[in-house]
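Asks: sequence and predicted structure below; questions after.
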Amino acid sequence: MSSGCEKAVGICPIVFFDFFIKEMFEKRLKSLQKREK
């Protein structure tokens, strides 16, 4: 898998970054929902 990422260096970081943002967004959303309740 690492070798595939090295070949597509332009794509892998973008996919990882998009996944990271989604994770942070979901965590923030859940924390906000907990505060409201």
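Replies: Okay, I see it.
Asks: from here on, just use CA atoms for contacts and neighbour counts.
Replies: Fine.
Asks: which residues touch the longest helix seen in the chain?
Replies: Using DSSP state H to define each element, the chain has its longest helix at helix 12-36. Helix 12-36 has contacts (CA atoms under 8 Å, 6 or more residues apart in numbering) with Cys5.
Asks: run the chain-centre distance for that helix.
Replies: Chain-centre distance of helix 12-36: 7 Å, with CA atoms, centre = their mean, to the nearest Å.
Asks: equivalent analysis for stretch 24-37, please.
Replies: That offset, for stretch 24-37, works out to 16 Å (CA atoms, centre = their mean).
Asks: put this next to the previous one:
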Amino acid sequence: MYSIHCFLVLKVIIVAKIEFKMRNGLKKRIFFIFE
């Protein structure tokens, strides 16, 4: 039970990091387009 909880927490952290990187990438692309 504990290991499953840890796995879910890690999964959420990994997904959040990926989304953060994608959002930063989109922001950089948008700034590049407007420049």
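Replies: Sure thing, it's come through. Here the structure is a predicted model, which means the values were calculated and not measured.
Asks: overlay the chains and give the TM-score.
Replies: The TM-score (TM-score structural alignment, normalised by the length of the second structure) is 0.72; 28 aligned residues with a CA RMSD of 0.7 Å.
Asks: average distance between stretch 24-32 of the second structure and the first structure?
Replies: For stretch 24-32 of the second structure, the mean deviation from the first structure after alignment is 0.3 Å (mean CA distance after the TM-score superposition for the first structure).
Asks: can you get me a residue count around Phe7 of the second structure?
Replies: By other CA atoms under 10 Å, 11 other residues sit near Phe7 of the second structure.
Asks: what strand or helix carries it?
Replies: When elements are assigned from DSSP states H and E, Phe7 of the second structure belongs to helix 2-34.
Asks: the aligned residue in the second structure for Ser31 of the first structure: neighbour count?
Replies: Mapped onto the second structure by TM-score structural alignment, Ser31 of the first structure lines up with Phe32. Residues lying near Phe32 of the second structure (other CA under 10 Å) number 9.
Asks: what do you get for Cys12 of the first structure?
Replies: 15.
Asks: what's the counterpart of it in the second structure?
Replies: In the second structure, Cys12 of the first structure lands on Ile13 (TM-score structural alignment).
Asks: how far away is its match from Glu19 of the second structure?
Replies: 10 Å (CA to CA, to the nearest Å).
Asks: same question, Ile30 of the second structure
Replies: Taking CA to CA, one finds Ile30 of the second structure at 16 Å from Glu19 of the second structure.
Asks: returning to what we had before: buried residues, the longest helix of the first structure. List them.
Replies: For helix 12-36 of the first structure, a neighbour-count test (16 or more other CA atoms under 10 Å) marks nothing as buried.
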